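Colleague: Here you go, sequence then predicted model.
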Amino acid sequence: MKHYAGLDVSLKETSVCIVDETGAICCEIKVTSHPEDLVQTLKDPAWQLVRIGLEAGPLSQWLFSGLVEADLPTICIETRHTKAFLKARVNKTDRNDARGIAQMMRVNLFRPVHVKTLASQRRRALLTARKLLQEKAIAIENDIRGLLRNFGLKVGVVGTVGFDHRIRELIDDLPELGGIMEPLLAARQKLRETFMTLHRKLLSIVRKDEACQRLMTIPGIGPVSALAFISTIDVPARFRSSRAVGPALGLTPVLNQSGESHRVGRISLCGDAMMRALLYEAAQVMLSRVKKWSWLKAWAMNVAKRRGRQKAIVALARRLAVIMHRMWSDGTEFHWTKESMSAAS
């Protein structure tokens, strides 16, 4: 008889529910959230497991990799789809969630999620750590500005390099205030140094990656955006077409249709928020800072005339994602004119 398993993962323990092909519960147990413990439970010869489902979450990649290495038919399922399915249950408990996921596996009603390769996970960790240090350093700078403003000291417009000198210049005649600012400046300096260490590591990876180098031929796309796109998409072949990348990154409008009502809302904001923000920034850079004209910038400017600048930026961000995926798949570089595109094809 075929069996199906649902795993509701938490930090310490995972609720496991195994059902047969008729939907009857065969086993319910709590196991330590570790691949070895789960494999030991699920590898029992009594179970002929066809599908094992676990919801995407902080531990899902680690557990998924361990279960797949043990030749268990594991599927990582989409979080929002799972929550919508489990809402039908009145009481939300770990046991009920595991039961629901097991039934989803049995009736084949789920949406699988791509689990990234280990290399992409490492790159993503680097990007996240780099961004975290940058945000903390900026937060300290803003706090310093706010504290000094209470004493009538205005920092003004100053770059990252000259920030320390400007603060010390303002508090030069105020030793008591200097004793408060110095620890904050030291913490900021340490954050900036650590940030630059990770940034140099990121640049080293990008220099050795051919795909990143090709993506950087697009105006507005720098090392961070290129590496983030590579680590987010992971495997370009998992998309049937390049146009599917836009919806996957939450850059397409939400459609709400019912009877005579037909509303087109804002972008869905699904998928990777960091990548979406980087594409939005790249679109802004292309429209405002890149001086050299290209067919893509001309297209975006025409959209801005018809629909407004804000919608043009979002549309350009979506098109950038499509172009980047196509360039990565084809191994081509960015063409500045449509004539060069025709010649290349």
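Modeller: All right, it came through fine.

Colleague: From now on I want contacts and neighbour counts done on CA atoms only, so please keep to that.
Modeller: OK.

Colleague: Now do the helices in the chain.
Modeller: 35-42, 60-69, 79-86, 94-107, 118-149, 163-170, 175-208, 210-215, 223-233, 245-248, 273-288, 295-307, 309-330, 338-344 (DSSP state H).

Colleague: now those as CSV including distance to residue 157 and mean neighbour count?
Modeller: What follows is the helices of the chain, written out as CSV (distance: least, CA to CA, whole Å; neighbours: other CA atoms under 10 Å):
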stretch, distance to residue 157, mean neighbour count
helix 35-42, 52, 16
helix 60-69, 44, 18
helix 79-86, 43, 15
helix 94-107, 53, 23
helix 118-149, 11, 16
helix 163-170, 9, 15
helix 175-208, 17, 15
helix 210-215, 33, 19
helix 223-233, 25, 22
helix 245-248, 37, 20
helix 273-288, 20, 20
helix 295-307, 30, 15
helix 309-330, 26, 20
helix 338-344, 41, 10
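
Colleague: Now distance to residue 259 too, for those helices, in CSV please.
Modeller: Formatted as CSV, the entries for the helices of the chain read as follows, by distance: least, CA to CA, whole Å:
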stretch, distance to residue 259
helix 35-42, 47
helix 60-69, 39
helix 79-86, 23
helix 94-107, 30
helix 118-149, 43
helix 163-170, 59
helix 175-208, 50
helix 210-215, 43
helix 223-233, 36
helix 245-248, 24
helix 273-288, 32
helix 295-307, 27
helix 309-330, 27
helix 338-344, 42
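
Colleague: Pasting the second one now:
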Amino acid sequence: MIIIGCDYHPSFQQIAWVDTEIGEVQERKLMHADGEAERFYRQLTGPVRVGLESTGNCHWFVDLLAEMGQEVWIGDAARIAAKQVRQQRTDRRDAVHILDLLIKNDFPRIWMPSKQERDQRQLLIHRYKLVTLRVRVKNELQHLAMNQGMQKGRKLWSQAGQKQLLELPLAHWAGMRRQDLLELLKKLDQQILVLDHAVKKAAEDNEKARLLMTQPGVGPITSLAFVLTIGDASRFQRGKQVASYLGLIPREYSSGGKQRLGGISKQGNRFLRMLLVEAAQVAVRYDPKFRKQYQHRCHYKPKAVAKVAVARKLAIRLFWMLRTNTKYPEVVRIESSSRVALAE
């Protein structure tokens, strides 16, 4: 078997590899643009295992190795770096270090979504980016209206509000700006509507997403994002691990027997964390248990903190729904503590 430690960069990669039958370690730098890297991997015979740190802009490379039938291991970059004692880091040393972890079976491998799951993630991200652009366009139009003394808030987007906006007497370039922004807003609305239908269809076609949508406050976007981010729920033994994975647990700076907790860690998927907080605001209106917990925390905590606490509870409940394949409201009766492992 050939084992390869790869220090990946967008334009090149530094590799260190060993044939387990021979035991000799070799090193090489492979360029991407001229196809040198692809030619090298295609000429390899027999079983091949390639390990690299989790990094961006490497999907083409991972897909290429999968197409060749070679085994790809993606590792936690922070844990790989923590295992390296020396403070002097180079591409060659990083590649040899990854190879050493693979040989010792100490490589911190992480879960990776499939190609289809990555593509569905792009659907959600694309919609989110367009919605963000639409908000910016609306804010610019609100600014134009308020500069003319018209303050209507969200009523500006009603038919009457749009008519008043068009009738505002503006100077030449301000009028051009209004016209362009309104055309851009119309185009964004059309594009987002198409993506909304696509997300709804993808969620309805996904059995796990349909299960999560039985929870009040969780719609197609949140359910699909949760399924695509969590992946195989069995890789988590406790709900607390899911909350930590999503960055919904507090930072901790405890020492000398004194516990010090800060704000949430904000590690993990920022997009899903935002969706969970939004979903939590709806869940507290329709879910009695969440509403009680939210109102209780509001007595001694700011509302923003209470919302995040409910988002954490919601994430744990969604995890248990996936883990036990149980719909709402049945999951409420069997919902386990976040600190208790699920019995196999």
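Modeller: Arrived safely, thanks for sending. The shown structure was predicted, so the numbers you read here are calculated from the model rather than taken from an experiment.

Colleague: before we move on, the earlier item: can you tell me which of the helices of the first structure is nearest to residue 24 of the first structure?
Modeller: Comparison of these against residue 24 of the first structure by CA to CA identifies helix 94-107 as nearest, at 9.5 Å.

Colleague: helices or strands up against that closest one?
Modeller: Packing contacts for helix 94-107 of the first structure, counted by 3 or more CA pairs under 8 Å, 6 or more residues apart in numbering; DSSP states H and E, involve strand 3-9, strand 13-20, strand 49-55, helix 79-86.

Colleague: pretty sure residue 206 of the first structure contacts residue 223?
Modeller: Yes: Residue 206 of the first structure is within contact range of residue 223, at 6.3 Å (criterion: CA atoms under 8 Å).

Colleague: list residues touching both of those two?
Modeller: With contacts taken as CA atoms under 8 Å, 6 or more residues apart in numbering, residue 206 of the first structure and residue 223 have residue 212 as neighbours in common.

Colleague: start to end distance for stretch 328-335 of the first structure?
Modeller: The stretch stretch 328-335 of the first structure measures 14 Å between its terminal residues, going by CA to CA, to the nearest Å.

Colleague: Check stretch 246-254 of the second structure too.
Modeller: Using CA to CA, the end-to-end distance of stretch 246-254 of the second structure comes out at 21 Å.

Colleague: Map residue 252 of the second structure across to the first structure for me.
Modeller: For residue 252 of the second structure, the aligned position in the first structure is residue 255, judged by TM-score structural alignment.

Colleague: count of neighbours near the nearest residue in space to that match that is not next to it in sequence?
Modeller: Distances taken as CA to CA, 6 or more residues apart in numbering put residue 264 closest to residue 255 of the first structure, at 4.7 Å, once the chain neighbours are dropped. Other residues near residue 264 of the first structure number 10, with proximity taken as other CA atoms under 10 Å.

Colleague: now the helices and strands packed on helix 94-107 of the first structure in a markdown table, with distance to residue 111 of the first structure?
Modeller: Formatted as a markdown table, the entries for these read as follows, by distance: least, CA to CA, whole Å:
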| stretch | distance to residue 111 of the first structure |
| --- | --- |
| strand 3-9 | 14 |
| strand 13-20 | 19 |
| strand 49-55 | 10 |
| helix 79-86 | 7 |
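
Colleague: out of the ones you listed, deepest packed?
Modeller: Between these, strand 3-9 has the highest mean count of neighbours, a mean of 27, where neighbours are mean count of other CA atoms under 10 Å.

Colleague: what's in contact with it?
Modeller: The contact list for strand 3-9 of the first structure, computed with CA under 8 Å, 6+ apart, reads 14-21, 33, 47-55, 59-60, 94-95, 97-103, 105-106.
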